[in-house]
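Participant: Pasting the sequence and the predicted model now:
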Amino acid sequence: MLVNIITEYLVKYYPSFNIIFYITFRSVASLLTALFLSLSIGPYMITFLKKISFVQVVNHNGPESHNIKQGTPTMGGLMMLISIIISVLLWAYLYNPYIWCVIFVFLSYGIVGFIDDYRKVILKKNNGLSARWKYFWQSVIALIISIIMYVIGKDTSATGLVILFFKECIPKLGLLYIILSYFVIVGTSNAVNLTDGLDGLAVIPTVCIAIGMGLLALATGNITFATYLHIPYLRYASELMIVCTSIIGSGLGFLWFNTYPAQLFMGDVGSLALGGALGTIAVLLRQECLLVIMGGVLVIETLSVILQVISFRLCGQRIFLMAPIHHHYELKGWPEPRVTVRFWIISFILLLISLVILNIS
């Protein structure tokens, strides 16, 4: 970590500064750093994006109530990318390969999202990068990192499959690990992207997942905790807690400006990057199954779109008034803040349920 340069010098003369090397201290520090950076950058980001006319283009196929969002600055996810990357570089041990795996996906998916948002702004349309090309580049990035992670953890518990309630048996996946990792990373990225449809809606579910994965990273990287919870001990895992707390801090800072009525939208640059990073962390921690529960809101949002498309193409009928499902409740008359806060509550409950399941399974 970059703080090492100063800390190692101070510890020679002031041993109490040794606390900076503790994972718990660095986790809190990374959270506060990302939070402070987000809150500091936010006002300047809003002013700058308005100045260069990087503003939201409302989807005319969406609810009519969203027309008032026209002109709100977008691509606020850049603020999150900056704050998270700086925080991780400051407080994480950079020799850790897991850190670089997450950073690679985070930045790469952020670039894909940036191109998508940029095309929307320039073309003044809401379709941006074509779905085919977006999925192509997501797939290329996910396959690259999946192969790298497989090579790092080949023939170890790092490529096993942790099955809830059957944790005594962790089968080695072999090359199937690459396929599973690919679907988790791409799927989580797109799930966050679909959920990011209302002011603040996607932030708290991602923060809840980051909280859960952060606690799992701490446990997985500690042989005593890992043995007690019957999960694989992974020597590099604990440093992922720094990434998770950075996401939490940045997410809360972004929510300050994104809460209803939003002053700033995340854009694909933020949603794709956050989803990809969380999916990668879940894969590295071997907790893909638990991710499904923690990210239950993301799963429901994604399934609502899939079911809507299948139903309409096969039967010519729609299951929901509009998909993703948050729009369904809007059209049923729920005010936007009510939909958002209730989905937040569900996300928090699912986080607690997943932690309980981890302990009893």
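Facilitator: In hand now; what should we look at?

Participant: Please make it C-alpha for all contacts and neighbour counts, starting now.
Facilitator: Fine.

Participant: Going along the chain, name the helices of the stretch 251-361 of the chain.
Facilitator: 267-284, 288-294, 296-315, 325-331, 336-360 (DSSP state H, counting those that start in this stretch).

Participant: Now do stretch 131-143: everything it contacts.
Facilitator: Contacts of stretch 131-143 with the rest of the structure, by Cα atoms under 8 Å, 6 or more residues apart in numbering, involve V105, S108, Y109, V112, D116, I178, S181, Y182, I185, V186.

Participant: for stretch 181-192, same thing?
Facilitator: 138-139, 142-143, 146, 202, 206, 271-280, 283, 288, 298-299, 301-302.

Participant: Just the buried residues out of the residues you listed, in ChimeraX syntax.
Facilitator: Those of those that count as buried under 16 or more other Cα atoms under 10 Å are selected in ChimeraX with:
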select :138,142,143,146,202,206,271,272,273,274,275,276,277,278,279,280,283,288,298,299,301,302
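
Participant: try it against this one:
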Amino acid sequence: MLYHLLFPLADQFPVLNVFRYLTFRTGGAVMTALVISFFIGPTMIRLLHMRQKGGQPIRVDGPEGHLLTKQGTPTMGGLMILIALVISTILWADLSNGFVWVALGVTVSYGIIGFLDDYLKVSRRNHKGLPGKVKLVLQVAFALAAAFWTMRLMPADLATTLAVPFFKGTLVHLAWFFPVFATFVMVGSSNSVNLTDGLDGLAIVPVMIASGVFMLIAYLVGNTVFAGYLQLHYVPGTGELATFLGALIGGGLGFLWFNAPPARVFMGDTGSLSLGGALGSVSVITKHELVLAIVGGLFVLETVSVIVQVISFKLTGKRVFAMAPLHHHFEKKGWAESTIVIRFWIIATILALVGLSTLKLR
């Protein structure tokens, strides 16, 4: 909005020329989202406390300590991130860019699904919210719509292709299978972040780390000079996603202020589903879906631990882990919550660096 309102006046007021620079607007998006989340955070937490008698329902089959340390903490804190993200993006992004609306569409729609899930959990005082099949069908429907929308905005030679990291110029043509693959990426990313969100600060920091990596990727892929130098597949317009991801980071930082141990609020499915969907949609748009599996390797690891646990128990009646997802396994082993969280942050940082190396190692 500010770009459309102020940049046309740059001829009369040269200082407004800064709005043409993506880096300036991305920085503005970070700070705006941060300030908004700081501003609305205390009021939102107070309202959530009033509306949610008893806070988020705690699973009785979960780690025993959660019944003591997390009882009464409100959920739906993801609303704080979503409000800051949407307002900041609309203020600082070029709203004529279709990719921005695709990313916002996936993020908000998945946030609505998560909100319904959280609302049912709180209102029923039960950790079971929206039925799993209903949730999955809604996620798939929104992701499919986003996949077809992205294909229409893409250059024809890239619309249905998959780029392979470490191999320059390599494109796998998926044809009709591309929307299915893109849907899998968005739904998988959303649910992976959701599974990771189980301890104070555990999910939001890796999400911000991954967002920072993809902020750089979006900028480079959308710049013909840098894309050519790094031998990336140039996708016109993706650079504008840097403002969207900057807003996500700013909103995430503001949320972390209130989510730091001991958390005053949980993001809930409202936040985890939407943030995972945001990362998935950006990876599809920038043609870096496989890189997301590296950068978001922590989320993949948590998801695999659940899959392995379920398969092992059904086939053999035995559990591989003391409890799944993986962070609960380490809780059962006696690790302190802060130890698990910080070590998982370290893993997320290492994986982000590995993912960044794919930009040059080709």
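Facilitator: Received, thanks. In this text, all values refer to a predicted model and were calculated from it rather than measured experimentally.

Participant: tm score of chain vs chain?
Facilitator: TM-score of the superposed chains, computed with TM-score structural alignment, normalised by the length of the first structure, equals 0.97; 360 aligned residues with a Cα RMSD of 1.2 Å.

Participant: State the pair within the contacts of stretch 131-143 of the first structure that is farthest apart.
Facilitator: Across those, the longest distance by Cα to Cα is 26.4 Å; it joins D116 and I178.

Participant: Do a quick rundown of the helices in the stretch 101-250 of the first structure.
Facilitator: 131-153, 176-195, 203-220, 223-229, 240-258.

Participant: Indicate which one of those is closest to S40 of the first structure.
Facilitator: Within the helices of the stretch 101-250 of the first structure, the stretch nearest S40 of the first structure is helix 240-258; the backing value is 8.8 Å (Cα to Cα).

Participant: How far does the closest one sit from its chain's centre?
Facilitator: Remark: helix 240-258 of the first structure is offset 10 Å from the chain centroid, using Cα atoms, centre = their mean, to the nearest Å.

Participant: Counting by contacts, list what that helix packs against.
Facilitator: The contact analysis (3 or more Cα pairs under 8 Å, 6 or more residues apart in numbering; DSSP states H and E) places helix 240-258 of the first structure against helix 23-51, helix 77-91, helix 97-123, helix 203-220.

Participant: Could you pull out the buried residues of the first one?
Facilitator: Same thing as helix 23-51 of the first structure. 23, 26-39, 41-42, 45-46, 49-50.

Participant: Then stretch 354-362 of the second structure?
Facilitator: If you call a residue buried by 16+ other Cα under 10 Å, then stretch 354-362 of the second structure has these buried ones: G355, L356, T358, L359.

Participant: What separation do you get for the spatially most central residue of the second structure and V193 of the second structure?
Facilitator: Residue closest to the average C-alpha location in the second structure (Cα atoms, centre = their mean): L275, at 2.7 Å. According to Cα to Cα, to the nearest Å, L275 of the second structure stands 8 Å off from V193 of the second structure.

Participant: Ok, L79 of the second structure next?
Facilitator: 16 Å.

Participant: So between these two, which is more surrounded?
Facilitator: Using other Cα atoms under 10 Å as the criterion, L79 of the second structure and V193 rank with V193 on top: 30 against 25.

Participant: follow-up on the earlier one: turn the helices and strands packed on helix 240-258 of the first structure into JSON lines, columns for distance to P63 of the first structure.
Facilitator: Output for these, formatted as JSON lines (distance: least, Cα to Cα, whole Å):
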{"stretch": "helix 23-51", "distance to P63 of the first structure": "24"}
{"stretch": "helix 77-91", "distance to P63 of the first structure": "23"}
{"stretch": "helix 97-123", "distance to P63 of the first structure": "19"}
{"stretch": "helix 203-220", "distance to P63 of the first structure": "21"}
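
Participant: Please identify which of these is closest to I242 of the first structure.
Facilitator: Nearest of those (Cα to Cα): helix 23-51, 5.0 Å.

Participant: returning to that earlier point: as CSV, the contacts of stretch 131-143 of the first structure with neighbour count would be great.
Facilitator: Below are the contacts of stretch 131-143 of the first structure laid out as CSV (neighbours: other Cα atoms under 10 Å):
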residue, neighbour count
V105, 26
S108, 21
Y109, 29
V112, 22
D116, 23
I178, 23
S181, 26
Y182, 24
I185, 30
V186, 24
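
Participant: from the residues you listed, which is closest to R318 of the first structure?
Facilitator: Closest to R318 of the first structure out of the contacts of stretch 131-143 of the first structure is V186 (25.8 Å), distances taken as Cα to Cα.

Participant: Look up how far Y44 of the first structure lies from the closest one.
Facilitator: For V186 of the first structure, the distance to Y44 of the first structure - Cα to Cα - is 32 Å.

Participant: ditto for L358 of the first structure
Facilitator: In terms of Cα to Cα, L358 of the first structure sits 42 Å off from Y44 of the first structure.

Participant: now L173 of the first structure
Facilitator: 47 Å.

Participant: V207 is in contact with the residue nearest to the centre of the second structure, correct?
Facilitator: Yes: contact criterion Cα atoms under 8 Å: L275 of the second structure and V207 qualify, at 7.3 Å.

Participant: ok, back up a step: quick one: contacts for the residue nearest to the centre of the second structure?
Facilitator: T107, S190, V193, V207.

Participant: so what corresponds to it in the first structure?
Facilitator: Aligned counterpart of L275 of the second structure in the first structure: L274 (TM-score structural alignment).

Participant: Now for L5 of the second structure, how many residues are close by?
Facilitator: 10.

Participant: Map it across to the first structure for me.
Facilitator: Superposed on the first structure with TM-score structural alignment, L5 of the second structure falls opposite I5.

Participant: what about that match, which helix or strand?
Facilitator: I5 of the first structure belongs to helix 4-13 when elements are defined using DSSP states H and E.

Participant: So which bits of that helix are buried?
Facilitator: Those would be T7, E8, for helix 4-13 of the first structure by 16+ other Cα under 10 Å.

Participant: cool, stretch 97-111 of the second structure as well?
Facilitator: Neighbour count says stretch 97-111 of the second structure has 97-111 buried, by 16+ other Cα under 10 Å.

Participant: Which pair of the residues you listed spans the longest distance?
Facilitator: By the measure Cα to Cα, N97 and G111 form the most distant pair in these, at 21.7 Å.
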